[in-house]
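Asks: A predicted structure for the sequence below; I have some questions about it.
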Amino acid sequence: MSRTIAGVLAVLLVVGGVAGVALSPAAGQAATHESTVNCSFPITVTDANGANVTVSERPERVVTLAPSASQVVWELGAQDSVVGMPVNQYTSYLNGSSEKTNVVTDNGQPQIETIIGLEPDLVLAPNIISSDAVEQLRDAGVTVYRFESASSIGDVVEKTRLTGRLLGTYETATDVSARTQAAVEAYRNATTGAERPTVYYAMGGGFTAGPQTFIGDVIDAAGADNVASAANISTYDTISTEVVVEENPDWIVVSGQSPIPSDPALSNTTAIQENQTVRVDANFISQPGPRVTQPLRTLATAFHPEAAADVTADPSTVSAPVCAADAMEPTTTESASATTTDSSAETTEMTTDSTTESTTAETVTLETNQTMDQATEQTTTATGPGFGIVAALIALVGAGTVTRRQ
């Protein structure tokens, strides 16, 4: 692997840390419901492969194949049902994760025999997991749900609700997703009308995240404009130093312990001149999950300190489908969807048992998992709720290490 790619992966996997947004007194109230969805078992849903996946009864033994999927399960309070998951620096912030059985290789790919041996009732697979691996598990009689990619925070909200249905924790999922969505909407509203600074998200190795990515949506929700647009980058790709210099970003964002870009050509940009650089938690910015509110808060506070200071989220204003035992037919992920731009967050701040900073170069492998989840998901499917981040990057770099992060 070239140093450039290694650098990119390292940046993707690094970890930092942040706080959360305040919930209004109505936080404990249920969200407003507009439609119904089937939450009783058996449940049948269509996954990213177009397969109709049936979960006969509430799963007691669950395997997650990516850190982001694990994060969602923890936020739903279903961690006791997890018997296998990626056990590494990308999941070390989840209490009790070290006690689970590791089910992925150093490259983040599933260990088929280990997974089968755990006799899981359900396996939650990110799109970064190959179709071949999914089929191997299914051929062995294992029930696998393969998620689509998450290219927006709204996709995280949808994924959270869907996961809740699959695990039999839908009521909790609606509460978690409502807090997330309400927090994101609150930050968007707080920065509406304010002058939007320009931002360069430096992933390392010249790579950046475009506006049509999970990371790009976080930047947008924080009230800033992504300079990647000037280079016609929509997902993940390299951006030339010349374009960055020409766009003269007001801020440079990096994750975890990644170094601030040191290219002399950037020394005269506003971001460097004014020392306007900000770090976000690498796991939470690269793992599409409810804890996304932490990096969102960090960025919004940096870009709009006054507007973000008193942000209050009201989960009771969020609409979500409600369980209906008499639902005519189990629906696909679209039933449990919310507005694409609204999304995940507050839950993070409410339940961050551990926000351990664990990353850097090593993180590259695991966080790449999460990042690759989305990456692969974005390259193999269109868009939708999933567990990964770097599509174009995957296409450019290939599966391998990148897969670990998601």
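Replies: Perfect, thanks for sending it.

Asks: only C-alpha atoms for contact and neighbour calcs from this point on.
Replies: OK.

Asks: Contacts only, for Ala391.
Replies: Residues near Ala391 by C-alpha atoms under 8 Å, 6 or more residues apart in numbering: Thr235, Tyr236, Met372, Asp373, Gln374, Ala375, Thr376, Glu377, Gln378, Thr379.

Asks: and the third one, which of the three is it?
Replies: Right, the one you point to is Met372. helix (DSSP: H, G, I helix; E, B strand; the rest coil).

Asks: for the stretch 251-400 of the chain, what spans make up the helices?
Replies: Under the criterion DSSP state H, counting those that start in this stretch, the stretch 251-400 of the chain contains helices at 270-273, 282-286, 293-303, 305-309, 346-351, 363-380, 391-397.

Asks: and Ile112, how many residues sit next to it?
Replies: 15 (other C-alpha atoms under 10 Å).

Asks: follow-up on the earlier one: for Ala125, which of the helices of the stretch 251-400 of the chain is the nearest?
Replies: Among those, helix 363-380 comes nearest to Ala125, with 9.2 Å by C-alpha to C-alpha.

Asks: what about Ile252, how many neighbours?
Replies: Neighbours around Ile252, by other C-alpha under 10 Å: 21.

Asks: Check it against this one:
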Amino acid sequence: MKTWWNKSLVVVMIAALTVMLAACGGTAADNKTQDNNQAAEQTDHTTKPDSSEQSLKTTYPLTVKDATGEEFTFDKAPERIVSVSPAETESLFALGLDQEIVGVSDFDDYPQAATTKPKMGGITKPNEEAIIAANPDIVFTGISMKEDVVKKFRDLGISIFKVDPKSYDDVISNIELYGQITDRQQEAKDIVDNMKKVREDVQAAVKDAAEKKKVYVEFSPGWTVGKGEFMNELIEIAGAENIAATETGWININEENIIKSNPDVILYSAGLIDTETNKPLEELIKNRQGWDQITAVKDNHVIGVDSNLISRPGPRVADGLKEVAKAIYPDLVK
């Protein structure tokens, strides 16, 4: 308060002096007025917060909606957070919320700090007793949890916030929303700026490709993805054509259709073992009857990518995009 009074007094004195000098007239008075005005401007510049910094601070109470249309009002940034989705956990840690996160799903393994957090059960049906005991202000969940399960938790009095990203931009929007809810908007901006740059770099690299390659992706044994999901969009951003894009959503494959489509590149989840046969997914793909006639198999363009990077719609989906683009166009994307 004392600083404010002193600065106000200075401004008042300057204004009074300016009036007196203006009344006297003369070049000296004009010069003095200009100098004093500049001094006042400099004083204001050093004491006023930057407007861009102000815009990146969350104003509470904040009311937002999740993917189910549920409305949430936050009176302040949540201090106890549970995430039961690996993608959401990665996003929240990337925002610097390590201290606020008090529980994660059994499958959350990135970053390393997530492995030390109390476990809240599965990603489709979390442990309700563990979540209640964690006493969270908010629970974040993602694409794996069905809305009926979400409703069940809400009926128990648990505030559960669901997202359902279908595109690269949806992932960006979710990260921005988390930043707004938790008052980590600058951190969110840094993350999404990088994601946008990666996308721009990939698009620039593949725009002059001599041909649009046909791609088949198998993220789990016997399963691929069609249009309307972010994994399909990664292939499209990378300048290629997903052979399953004529269908929608997550698809149980038809092996004959894959042979007929004759993809130039096959992508699969690296290191994944089929639980039924105990064989690596790569081996299953290459040894399927008739698949040795597929161009991708004949030319040895069957390429493993980190499944977490292409299946988790969080900040590392940008890394997944780059891996996909490199696998499809290794000569163009470095």
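Replies: Perfect, I can see it now. Because the structure is predicted, anything quoted here is derived from the model rather than measured.

Asks: hmm, back to that, dump the contacts of Ala391 of structure 1 into CSV; add distance to Gly204 of structure 1 and neighbour count as well.
Replies: Below are the contacts of Ala391 of structure 1 laid out as CSV (distance: C-alpha to C-alpha, whole Å; neighbours: other C-alpha atoms under 10 Å):
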residue, distance to Gly204 of structure 1, neighbour count
Thr235, 15, 24
Tyr236, 12, 26
Met372, 15, 43
Asp373, 19, 42
Gln374, 18, 42
Ala375, 16, 35
Thr376, 19, 33
Glu377, 21, 34
Gln378, 20, 28
Thr379, 21, 18
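
Asks: What distance do you get for Trp251 of structure 1 to His304 of structure 1?
Replies: Look at Trp251 of structure 1 and His304 of structure 1: by C-alpha to C-alpha, to the nearest Å, they are 12 Å apart.

Asks: For those two, indicate the residue with more neighbours.
Replies: Trp251 (25 against 20).

Asks: What is the aligned counterpart of the more buried one in structure 2?
Replies: Using TM-score structural alignment, the equivalent of Trp251 of structure 1 in structure 2 is Val265.

Asks: What of Ala308 of structure 1?
Replies: Correspondence of Ala308 of structure 1 to structure 2, assessed by TM-score structural alignment: Val333.

Asks: And for Ser56 of structure 1?
Replies: Using TM-score structural alignment, Ser56 of structure 1 pairs with Asp75 in structure 2.

Asks: Val64 is in contact with that match, correct?
Replies: No. Asp75 of structure 2 is beyond contact range of Val64, at 11.7 Å (criterion: C-alpha atoms under 8 Å).

Asks: if we can go back for a sec, quick one, what contacts the match of Ala308 of structure 1?
Replies: Neighbour list for Val333 of structure 2: Val202, Ala205, Val206, Lys322, Ala325, Lys326 [criterion: C-alpha under 8 Å, 6+ apart].

Asks: Relative to Glu128 of structure 2, which of those residues is nearest.
Replies: Distances from Glu128 of structure 2 to the contacts of Val333 of structure 2, taken by C-alpha to C-alpha, are shortest for Lys322, at 37.3 Å.

Asks: so stretch 299-318 of structure 2 matches what in structure 1?
Replies: So stretch 299-318 of structure 2 sits over residues 274-293 in structure 1, by TM-score structural alignment.

Asks: Any idea how far apart the tips of the matching stretch sit?
Replies: 26 Å.

Asks: Can you mark which positions in that stretch are buried?
Replies: By neighbour count with 16 or more other C-alpha atoms under 10 Å, stretch 274-293 of structure 1 contains the buried residues 276-293.

Asks: Ala29 of structure 2: neighbouring residues, count only.
Replies: Ala29 of structure 2 has 18 nearby residues by other C-alpha under 10 Å.

Asks: The residue nearest to it when sequence neighbours are not counted: neighbour count?
Replies: In space, and not counting its chain neighbours, Ala29 of structure 2 is closest to Leu21: 5.0 Å by C-alpha to C-alpha, 6 or more residues apart in numbering. By other C-alpha under 10 Å, 17 other residues sit near Leu21 of structure 2.

Asks: what helix or strand is the counterpart of Asp109 of structure 2 in structure 1 on?
Replies: In structure 1, Asp109 of structure 2 lines up with Ser92, judged by TM-score structural alignment. Assessed by DSSP states H and E, Ser92 of structure 1 sits outside every helix and strand.

Asks: which residue packs closest to Ser92 of structure 1, ignoring adjacent ones?
Replies: Ser98 (6.9 Å).

Asks: which residues does the one you found contact?
Replies: Ser98 of structure 1 makes contact with Val87, Asn88, Ser92, according to C-alpha under 8 Å, 6+ apart.

Asks: Aligned to Ile153 of structure 1, what sits in structure 2?
Replies: Correspondence of Ile153 of structure 1 to structure 2, assessed by TM-score structural alignment: Tyr168.

Asks: quick one: contacts for its match?
Replies: Phe230, Glu233, Leu234, Pro313, Val317.

Asks: Quick one: map the first one onto structure 1.
Replies: With TM-score structural alignment as the matching criterion, the partner of Phe230 of structure 2 in structure 1 is Phe214.

Asks: That match: how many residues sit nearby?
Replies: 30.

Asks: Any figure for the gap between it and Val243 of structure 1?
Replies: Using C-alpha to C-alpha, Phe214 of structure 1 is found at 22 Å from Val243 of structure 1.

Asks: And Gly77 of structure 1, by the same measure?
Replies: 45 Å.

Asks: If you map the contacts of Ser98 of structure 1 onto structure 2, which are still there?
Replies: Retained in structure 2 (both residues aligned by TM-score structural alignment, their matches' C-alpha atoms under 8 Å) from the contacts of Ser98 of structure 1: Ser92.
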